[in-house]
Structure formats: structure tokens, C-alpha cells
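**Q** here are the coordinates; sequence isn't available:
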């Protein structure tokens, strides 16, 4: 079960890197800023994150269901959902903006060299 605490945030980091790089290429507002202050685009940007992490969220819920049924002999769906969001979506949301900023700097340096 411990591997889950590394696997899900690791996968979320990969998804955040991929989407942050795309944000940098398109010169979009950082992810959490767009969600917090984005106005009408807030829902669309939030949905992007959900879609990007959907497989990770589903994998987390499946792992938690198997664990709960195998070791606890009962199932708590709320616990599964909360743990999946904390281990997958939260790292994704926190890392996407900073990774986009780093990618933006990297892209700017490449343009200066070329």
C-alpha cells in the first residue's frame, strides 16, 4: 500500500509536467491562478485538470477499494475519493503552475540562443 503514496503523486507530477509544458508553449495563465481568478474560464481549466488526472484518480480509487476489502473487510467510498484526490489531483494542481513557469524560462532561453 505504501507504493501508492509514491505512485500516484509521481504520475500526477508527470501529467502536471506535460500540461505545464503545453501551458508554457501557449503562454497561458498559471493553472491555480486561472482557477482562482479566471472568471468564466475557471470551469474549463478545472475540467482540464480533472481530465488529465482521471486515470490516476480512477487507479487510486481501485487500489483503495481492493485494499479496504482485503484488509478491512468493509468499504468506505468517501475515504477512497478523498485519498485519491489528495494523492493525485492536489499534487497535479500544485505543480502544474511552477512547472509551466520553469518551462517558460527554458523556452525563452532556447529562443535567445537560436
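**A** On my side now, so go ahead. Bear in mind that the values here come from a model prediction, so they are computed numbers and not experimental data. Numbers count the residues shown, from 1 in each chain.
**Q** all contacts plus neighbour counts: C-alpha atoms, from now on.
**A** Fine.
**Q** Which positions in stretch 51-59 come out as buried?
**A** 52-53, 56-59 (16 or more other Cα atoms under 10 Å).
**Q** Strands - which of the residues you listed land there?
**A** Using DSSP state E, the subset of those located in strands is empty.
**Q** try it against this one:
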């Protein structure tokens, strides 16, 4: 029963965030993660590296390096999102729910990065193939 109560509370708390205070971060932080992904996707294209998704599925060493980079690049955005959500919880909910804070931080900081980097690299690689030089 306690697990069901916690899940119901989490869903209710998460549903209130887009309309509540500090809602601007739900747009700004994914945008920052996407900008970092664009930067890294262009770097992938210039360096002739395989698409990011293939790096994640490649050999053990390639996979390890790709995941390390995937966590390092948006780390500031994720940490900032985590801190803001903890502040939000303490200030407005008067409680701390670490699982919810981590879920929000991953959703608005890490997932946008993973979703944007590969397509940007593919598009930039298409330009590299036509002009011989990557976009700046």
C-alpha cells in the first residue's frame, strides 16, 4: 500500500510541475541539453565518427567511451536540473523526494541530449559528404 501511495503522490507532484513555479526550467534545460547535443553532433561529423547510436552499440571499448561521453556532456544541465528540482520540492512541497528529482533531471537534461545528438550528426555528415567540409 505504501508503494501505491508513493506512486500516486509522484504522479500528482509531476503533473503539477508544468504549471507551477520554476516551470521555465522545463523548457530552458532541455534546450540547453539540445544545444550541447548539437555541438557534440557537429564534432562527431567533423571527426568522421560513427553515429552516436552505433557508438553505443559498438564494441565494448567504443560503448564504454560513448556512454562516458554521453554522461559527461550534459552533466551540468542534469546536475542543475536536479538541484532546481530539490529546491522546488523543499520550497513548495515542503518535502524531499529524491526519486522524483532524479526522474525530472534525467527527463529534462539527459534524454534531450540523447535524442538530438545522433540526428544532428547525420544531417551534418550529409553536408560533409556534399561539400567536403562540415558546417561551422
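**A** Thanks, I have the structure now. What you see is a predicted model; the values in this text were computed from it and never measured.
**Q** still on that earlier bit, want to throw the buried residues of stretch 51-59 of structure 1 into CSV with distance to residue 6 of structure 1?
**A** Converted to CSV, the buried residues of stretch 51-59 of structure 1 look like this (distance: Cα to Cα, whole Å):
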residue, distance to residue 6 of structure 1
52, 18
53, 15
56, 12
57, 14
58, 16
59, 13
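**Q** Among these, name the ones in helices.
**A** Counting by DSSP state H, the buried residues of stretch 51-59 of structure 1 place 52-53, 56-59 in helices.
**Q** residues in contact with the residue nearest the centre of structure 2?
**A** Most central in structure 2 under Cα atoms, centre = their mean is residue 110, positioned 1.8 Å from the mean C-alpha point. Neighbour list for residue 110 of structure 2: 33, 71, 74-75, 78 [criterion: Cα atoms under 8 Å, 6 or more residues apart in numbering].
**Q** For it, what is the corresponding residue in structure 1?
**A** Using TM-score structural alignment as the criterion, residue 110 of structure 2 maps onto residue 89 of structure 1.
**Q** With residue 124 of structure 2 instead?
**A** For residue 124 of structure 2, the aligned position in structure 1 is residue 103, judged by TM-score structural alignment.
**Q** Could you do residue 23 of structure 2 as well?
**A** By TM-score structural alignment, residue 23 of structure 2 lines up with residue 2.
**Q** Now stretch 21-28 of structure 1: buried residues?
**A** Going by neighbour count (16+ other Cα under 10 Å), the buried part of stretch 21-28 of structure 1 is 21, 23-24.
**Q** I meant stretch 26-41 of structure 2, not that one.
**A** Using 16+ other Cα under 10 Å as the burial criterion, the residues of stretch 26-41 of structure 2 that qualify are 26, 29-41.
**Q** Return the distance of residue 88 of structure 2 relative to residue 40 of structure 2.
**A** Distance, residue 88 of structure 2 to residue 40 of structure 2, using Cα to Cα, to the nearest Å: 30 Å.
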